[in-house]
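> sequence first, predicted model second:
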Amino acid sequence: MYTEPWNIHIADEFTTPAFRHAAKVWVPKKPLVIVPSRMIDASAPVYGYGEVQEGDNDLLSRPDGVPMGEQIIVHGRVTDSWGRPASGMLIELWQANAAGKYVHAHDRTPKPIDPYFTGTGRTLTGADGEYTFRTIKPGAYPWTQHREAWRAQHLHLSLSGRGLSERLVTQMLFPGDPLIDRDPIVTTIPDEKARERLISRLDWEAAIDQIAIAYRFDIVLGGMNATPVEH
């Protein structure tokens, strides 16, 4: 009902002399320059454009060896501000290994690389917004700008919707970690309640007996109880 008047209004705006003058000023005069891919630094893992496969959420499953560290299950639900499940969302995970080392050229900390651990995984949320990962508990690592500041143990989680603009990145912390209060990223969040929403909770029902402890981390998209995101 409101579409036609809105479109007519916009069309009228585009025909004004001011708009035509601006268009002449801002239209590119030279051909576009293609930037070589090697000059673009990706700050997050690149998973390719293939479909999510079974086992992409299992960071422990490798044919050549088992990663070092404490095996854990991470699971939860993604919902909107009304509690409705967000199904079919792509969740990408990346993290440091058990020693606090990333598989990334920019991580120059003197810590060992685990040859059996890539630190990356992905999955799609189910009909109820649920997701699951099998991985290892990451190690803490120093924040080089201050000797008493360390990054607490954490996982990075990227959530993507049906469009490129529908993406947010958050982090999951672990309960009882004494470094949370000194974490230079977490402490930038002024709201204490919001910081607490980044902390997962133990979930013994989802644990694998004698093998893996489970942590539950529910993610809320928007609203007063939204999970804090990186900007």
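Right, received. Where do you want to start?
> going forward, measure contacts between C-alpha atoms and count neighbours the same way
Will do.
> quick one: contacts of the helix ranked longest in the chain?
Identified as the longest helix of the chain according to DSSP state H is helix 3-14. With C-alpha atoms under 8 Å, 6 or more residues apart in numbering as the test, helix 3-14 has contacts from Phe19, Arg20.
> contacts for the helix or strand just after it?
From helix 3-14 onward toward the C-terminus, using DSSP states H and E, the following helix or strand is helix 17-26. The contact list for helix 17-26 (C-alpha under 8 Å, 6+ apart) reads Glu13, Phe14.
> what about versus this one:
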Amino acid sequence: MKSLSRRKLIKFGITGGLVGAFTTKGSMAKALLPPTPAETEGPFYPVTPQDDKDFDLTRVQGRDGVAKGKYIIVMGSVLDSHGQPVSQATVEIWQANAKGRYRHPRDPNPAPLDPNFQGWAIVLTDENGEFRFKTVMPGSYPASPTWVRPPHIHFKVSKKGYAELTTQMYFPGEALNETDLLLNQKKPSERLLMIAKKRGPSETEALDVYEHAIVLKQKS
């Protein structure tokens, strides 16, 4: 496998942590990519079994309906600290629906459930360390009487030889990012690594595309 190009690293917005990472000829040197910051798993990690955990969260296997909300595409890349793609990594994702409600029995949010929203997926990265899924823009929701969480997607990423990572991906331009208690516990440089880059729309489906890179630590 080859290291990602400088252009692709810039696209994912992760070159800021590379000090002297590129030679004058543009090739990757030995500087390491900063790891994606870890984040709490949260109280709504899926506990209800389901067969459908595929790349399309806007449909549920066995149902004719489709999820409500604004459809988006999330395109991700899993890398090691040297910029090498991590193929066949397990990427687990879960999120609230468009109204900010999780498919979780203990979610106290009075917002309605969406029976046609999958809510949870487990996918593998391809040979280039990439994954892609279709979902809805998650809604914000109250975490306490004084705290409203911004739209975000939970990730748990694992691969033999790497430290398992649980993190969250945020969306650019969201006003609630500025007041989120979890996101603002991070350093400014770390926040940048947790906020996706908006691209698009998708040429095939005319949907907004969000790109996000996840960097794993190799076990010593």
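Nice, I can see it. Here the structure is a predicted model, which means the values were calculated and not measured.
> TM-score for this pair?
The TM-score (TM-score structural alignment, normalised by the length of structure 2) is 0.72; 174 aligned residues with a C-alpha RMSD of 2.5 Å.
> residues in structure 2 matched by the longest helix of structure 1, start to end?
Aligned using TM-score structural alignment, helix 3-14 of structure 1 spans no residues in structure 2.
> which residues in structure 1 form strands?
Remark: strands assigned in structure 1 by DSSP state E are 71-80, 90-94, 120-124, 130-136, 141-142, 150-151, 154-160, 167-173, 201-202, 213-216, 219-221.
> turn those strands into a markdown table, including mean neighbour count.
A markdown table is the format used below for those (neighbours: other C-alpha atoms under 10 Å):
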| stretch | mean neighbour count |
| --- | --- |
| strand 71-80 | 20 |
| strand 90-94 | 22 |
| strand 120-124 | 22 |
| strand 130-136 | 22 |
| strand 141-142 | 16 |
| strand 150-151 | 20 |
| strand 154-160 | 19 |
| strand 167-173 | 19 |
| strand 201-202 | 16 |
| strand 213-216 | 22 |
| strand 219-221 | 22 |
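> reformat the ones you listed as CSV; add distance to Ile113 of structure 1.
CSV is the format used below for the strands of structure 1 (distance: least, C-alpha to C-alpha, whole Å):
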stretch, distance to Ile113 of structure 1
strand 71-80, 17
strand 90-94, 15
strand 120-124, 14
strand 130-136, 14
strand 141-142, 13
strand 150-151, 18
strand 154-160, 17
strand 167-173, 22
strand 201-202, 28
strand 213-216, 23
strand 219-221, 30
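> what's the neighbour count on Ile195 of structure 2?
23 (other C-alpha atoms under 10 Å).
> which residue packs closest to the residue mapped onto it from structure 1, ignoring adjacent ones?
For Ile195 of structure 2, the aligned position in structure 1 is occupied by Ile199, per TM-score structural alignment. Among residues not flanking Ile199 of structure 1 along the chain, Leu173 sits closest, at 4.5 Å (C-alpha to C-alpha, 6 or more residues apart in numbering).
> which residue lines up with that neighbour in structure 2?
Looks like Leu173 of structure 1 aligns to Tyr170 there (TM-score structural alignment).
> so that match sits against His152, correct?
Yes. Counting by C-alpha atoms under 8 Å, Tyr170 of structure 2 does reach His152; the two are 4.6 Å apart.
> nearest residue to Ser158 of structure 1 in space, please, no chain neighbours.
Once flanking residues are discounted, Ser158 of structure 1 sits nearest to Val169: 4.3 Å by C-alpha to C-alpha, 6+ apart.
> list the contacts of the residue mapped onto Ala214 of structure 1 from structure 2.
Aligned counterpart of Ala214 of structure 1 in structure 2: Val209 (TM-score structural alignment). Val209 of structure 2 makes contact with Ile72, Ile73, Val74, Met75, Lys198, Arg199, Gly200, Pro201, Ser202, according to C-alpha under 8 Å, 6+ apart.
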